[in-house]
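**Q** My questions concern the predicted model and sequence given below.
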Amino acid sequence: MKERKHMKRYGFLWKREILLSVCILALGAMAAALTDEFLQFGNLVNILNNNAIYGILGVGMTLIMATGNIDISVGAQFAVSGICTAKLAVWLEEAGQDPLWLLVLAALGTGMVLGASNGLLVIFLRLPSVIVTLGTLSVIRGGLYLVTEGAWMTYLPRWYTSVSNISWMGIRLVTGVWFLVLVFMMVFFRFFKLGRVILAVGNNQEYAKRIGVFVPGVCFISFILWGAVIGIAAFFFVAQIGTIQPSAGNGYEMTLIAAVIIGGNKLNGGTFKALGTSIGILLLGLIGNILVLTKVPMYWQNLATGIVIISAIVVSMLADRGNQREI
């Protein structure tokens, strides 16, 4: 009884967002002690800006994993959306046109078509989404290299790349879009029926079917929404970098899945903690920033990041046990 009261009193300490925030503060304090550059305003803003693309994608990955699915073809879809957007931008420039809104629609449309394709394959093949998207990952990457012959898309029009220069107090537009996507998805899952239905499907598909939910339709819509998020991220990535290559987005899936798990979401679905995922993205970005500032060699950076990811997942498991005891 005493243990139960103790857990209720201090249960807030087990909340994933609180744990991750404490980790970020601790790392920040350590970094400030190691280098004076860390606390400079420009550096702190850069941490946000440099991780905004991951942040947008992280919110979308949280959405698709809430349904109980995992999409490991995200990087390939990201590359296709980016290349299609870049090619359209070049074509419009040659035609003397500069409709930025058309590029936004192209990025969104490409992402949604690819997302819908994955959704249909998962539904009709009735195979785990990991297996299906592993196949589409190979198909999309292979197709990209065949079509582009491995060439980079460069010399993009200024009216497109200048989007990346829009900022307020150093905070870029893409970072603001990350925040908007995060807020929209949190409101969507909290107040909209479809959001609650997605969570119901992720929790228990059989029960969802019994209460009248058309599970394949929910899965299909979720993949389309996920594709739209990928398209948004690709649009800003190309504008920011000013170029795009067929290998763009390679390895994104592992970082995103790790951030989703670190954020307190379950691998088998039924949870949507996009705020936790976003804080997890910031945690990983902070680690990379600290290692760069302290001039740690790249191979040590990868090792350190991997160790922190594993440690964070272990802490997440302990936190889940703490929450179960509280209940």
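**A** Done, it's in.
**Q** rest of the way, CA atoms for contacts and neighbours
**A** OK.
**Q** Find the residue at the geometric middle of the chain.
**A** Among the residues of the chain, the one closest to the centroid is G58, at 1.7 Å (Cα atoms, centre = their mean).
**Q** before we move on, which element is that one in?
**A** helix 52-66 (DSSP states H and E).
**Q** now that helix: how far from the chain's centre is it?
**A** Its chain's C-alpha centre and that of helix 52-66 lie 3 Å apart, by Cα atoms, centre = their mean, to the nearest Å.
**Q** Check stretch 297-314 too.
**A** 19 Å.
**Q** quick one on the thing from earlier: packing partners for the helix holding G58?
**A** helix 173-191, helix 193-203, helix 215-241, helix 252-262, helix 274-293 (3 or more Cα pairs under 8 Å, 6 or more residues apart in numbering; DSSP states H and E).
**Q** Compute the inter-axis angle for the biggest helix by length in the chain and helix 252-262.
**A** If you go by DSSP state H, the chain has its longest helix at helix 298-326. Helix 298-326 runs at 30 degrees relative to helix 252-262, counting by axes from the mean of the first three to the mean of the last three Cα atoms, to 10 degrees.
**Q** In helix 298-326, which residues are buried?
**A** 301, 305, 309, 312-313, 315-316, 319-320, 322-323, 326 (16 or more other Cα atoms under 10 Å).
**Q** Which one of the helices and strands packed on helix 52-66 lies nearest to I70?
**A** helix 252-262 (8.2 Å; Cα to Cα).
**Q** picking that back up, count the residues that sit near the residue nearest to the residue nearest to the centre of the chain when sequence neighbours are not counted.
**A** Leaving out its chain neighbours, the residue that sits closest to G58 by Cα to Cα, 6 or more residues apart in numbering is L256, at 5.5 Å. Other residues near L256 number 25, with proximity taken as other Cα atoms under 10 Å.
**Q** for comparison:
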Amino acid sequence: MTSAPPLPSLERRPTAGSVARSAMGEAGTGVALLALVAVFTLAAPKFATAGNLTNIATEITLNTMLAVGLTFVILVGGIDLSVGSVMALSAVVAADLLTRKDLSVTTAVALAVLVAVAVGMGCGLVNGFVSERWRVPSFIVTLGMLNVARGAALEYTNAKTRYDFPQGFSRFGTSTLLGIPSLFWIALVMVAVGHLVLTRTVFGRLVFAIGSNEEAVRLSGHRTSVVKVAVFVIAGFAVGIAAITYMARLNIASPILGGGYELSAIAAVVIGGASLSGGKGSMIGTLLGACLLGVLTNGLLLMGVSDFQRQMITGGVIMVAVVIDHYRDRLAARLG
């Protein structure tokens, strides 16, 4: 009688193929980003100015935050289409606390942040639990949550926009630190923490392992369902922070905000080298993907390209990124 083959260990070193895929994903996005910067610097004289670079950092902040959370979800082979609507719901609920006159500014801001994060994480928990408990594809579950959260936001506010937040809160949204928008520093911290979690913790190794071979992870004694629910909760946390960031930056909370944000965030993750089938990607790649999209949008705007044309070009870039990812996988497989 032959013995069963040993189960894969989560502690083993990455294979040459996995290292190559990650390196090529980040390097490819980085080279494309530098090329875009060079092109727009030559084609649009105002592109490389300090003021415009600050604008780019501000513009990509929200997308980076949402993409950080979605990176965890995509790495396990899931998807979350509800982040834009959940961000709107988190924002309008938190806005009620920010506009209360019986609370000090510090207390109101602290409670608003906690509530926004709680709403985001709660919606993420529902997404993950329903998907795992009844084995429903996350695409379908989060599509449902997209409509539930949007409807809840409209019902909660009676379709009205909230505004008139404390001056200190709004002032922080437009402040800078070392010449960089303060809100973008928060996004960078989220990227750094996400990177450490994925590369330095057992949870991070489980996320990659589940995306690569969930059945092997389950047979080795790990509760894959817990990890898969947890990544949706993490995505919800990122959505809550993004909601507060939106409010601080624009001084409003609208029940219709966030439309299409999920597609931009998913695009940033994919352009950064992640695979929609799971098991491959990185936070550094996600950041580079968000930067590339931000630079592309800003540069095209400065060159006078219309909104419709920018959408077409951005969509084409995403399609090219997916095709490149296919051939990158084949090349990395040969190295593995």
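**A** Now that the structure is in, tell me what you want to look at. Please read these numbers as outputs of a predicted model, since none were measured by experiment.
**Q** Kindly provide the TM-score of these chains.
**A** The TM-score (TM-score structural alignment, normalised by the length of the first structure) is 0.91; 317 aligned residues with a Cα RMSD of 1.9 Å.
**Q** quick one: L13 of the first structure and L20 touch, right?
**A** No - counting by Cα atoms under 8 Å, L13 of the first structure stays clear of L20, with 10.5 Å between them.
**Q** ok, back up a step: matching residues in the second structure for the longest helix of the first structure?
**A** Across the second structure, the stretch matching helix 298-326 of the first structure (TM-score structural alignment) is residues 307-335.
**Q** Check stretch 227-241 of the first structure too.
**A** The aligned range for stretch 227-241 of the first structure is 236-250, by TM-score structural alignment.
**Q** what's next to the matching stretch, contact-wise?
**A** Here stretch 236-250 of the second structure makes contact (Cα atoms under 8 Å, 6 or more residues apart in numbering) with 62, 65-66, 68-69, 83-84, 86-88, 90-91, 94, 112-113, 116-125, 169-174, 183, 252-253.
**Q** I224 of the first structure touches G109, doesn't it?
**A** No - under the criterion of Cα under 8 Å, I224 of the first structure is not in contact with G109, lying 9.6 Å apart.
**Q** between these two, who's got more neighbours?
**A** I224 (24 against 19).
**Q** Pretty sure L111 of the second structure sits against D96.
**A** No - using Cα under 8 Å, L111 of the second structure is not in contact with D96, being 10.2 Å away.
**Q** follow-up on the earlier one: give me the more crowded residue out of L13 and L20 of the first structure.
**A** The residue with more neighbours, out of L13 of the first structure and L20, is L20; 23 against 15, by other Cα under 10 Å.
**Q** Looking for the alignment partner of that one in the second structure.
**A** Matched to the second structure by TM-score structural alignment, L20 of the first structure sits across from T29.
**Q** isn't its match right up against G285?
**A** Yes - with contact defined as Cα under 8 Å, T29 of the second structure counts as touching G285 (7.1 Å).
**Q** Now the common contact residues for the two.
**A** In contact with both T29 of the second structure and G285: 271-273, using Cα under 8 Å, 6+ apart.
**Q** what's the mean deviation for the longest helix of the first structure versus the second structure?
**A** Compared with the second structure after the fit, helix 298-326 of the first structure shows a mean deviation of 1.8 Å (mean Cα distance after the TM-score superposition for the first structure).
**Q** helices or strands up against that helix?
**A** Against helix 298-326 of the first structure (3+ Cα pairs under 8 Å, 6+ apart) you get helix 2-10, helix 252-262, helix 274-293.
**Q** from the chain's centre, how far out does that helix sit?
**A** Worked out by Cα atoms, centre = their mean, helix 298-326 of the first structure lies 18 Å from the chain centre.
**Q** Report the angle between it and helix 2-10.
**A** Going by the same axes, to 10 degrees, helix 298-326 of the first structure makes 120 degrees with helix 2-10.
**Q** Counting neighbours, what do you get for the alignment partner in the first structure of F139 of the second structure?
**A** Here F139 of the second structure is matched to V130 in the first structure, going by TM-score structural alignment. Residue neighbour count, defined by other Cα under 10 Å, stands at 15 for V130 of the first structure.
**Q** V218 of the first structure versus V130 of the first structure, what's the distance?
**A** 18 Å (Cα to Cα, to the nearest Å).
**Q** swap in V177 of the first structure?
**A** Distance from V177 of the first structure to V218 of the first structure, by Cα to Cα: 25 Å.
**Q** what do you get for C23 of the first structure?
**A** Counting by Cα to Cα - C23 of the first structure and V218 of the first structure are separated by 36 Å.
**Q** So the two - more neighbours on which side?
**A** Ranked by neighbour count (other Cα under 10 Å), C23 of the first structure and V218 place V218 first, with 18 against 15.
**Q** Now do the contacts for the more buried one.
**A** Contacts for V218 of the first structure were tallied using Cα under 8 Å, 6+ apart; they are 194, 197-198, 201.
**Q** now stretch 66-84 of the first structure: which residue numbers in the second structure?
**A** Mapping stretch 66-84 of the first structure onto the second structure (TM-score structural alignment) gives residues 75-93.
**Q** can you give me the end-to-end distance of that stretch?
**A** Start-to-end, stretch 75-93 of the second structure (Cα to Cα) is 30 Å.
**Q** circling back to that earlier point, mapped onto the second structure, which of the contacts of V218 of the first structure hold?
**A** Checking the contacts of V218 of the first structure against the second structure (both residues aligned by TM-score structural alignment, their matches' Cα atoms under 8 Å), the contacts still present are 194, 197-198.
**Q** Name only those of the residues you listed that count as buried.
**A** Looks like these have 197-198 buried, using 16+ other Cα under 10 Å.
**Q** any chance of the kept ones among the contacts of V218 of the first structure in JSON lines, plus distance to E93 of the first structure?
**A** Converted to JSON lines, those look like this (distance: Cα to Cα, whole Å):
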{"residue": "L194", "distance to E93 of the first structure": "40"}
{"residue": "V197", "distance to E93 of the first structure": "44"}
{"residue": "I198", "distance to E93 of the first structure": "41"}
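**Q** Would you confirm that G270 of the first structure contacts A66?
**A** Yes - counting by Cα under 8 Å, G270 of the first structure does reach A66; the two are 5.0 Å apart.
**Q** Distance of the match of L20 of the first structure relative to A332 of the second structure?
**A** Taking Cα to Cα, one finds T29 of the second structure at 16 Å from A332 of the second structure.
**Q** what's the answer for A43 of the second structure, then?
**A** Taking Cα to Cα, one finds A43 of the second structure at 35 Å from A332 of the second structure.
**Q** what do you get for R150 of the second structure?
**A** Taking Cα to Cα, one finds R150 of the second structure at 41 Å from A332 of the second structure.
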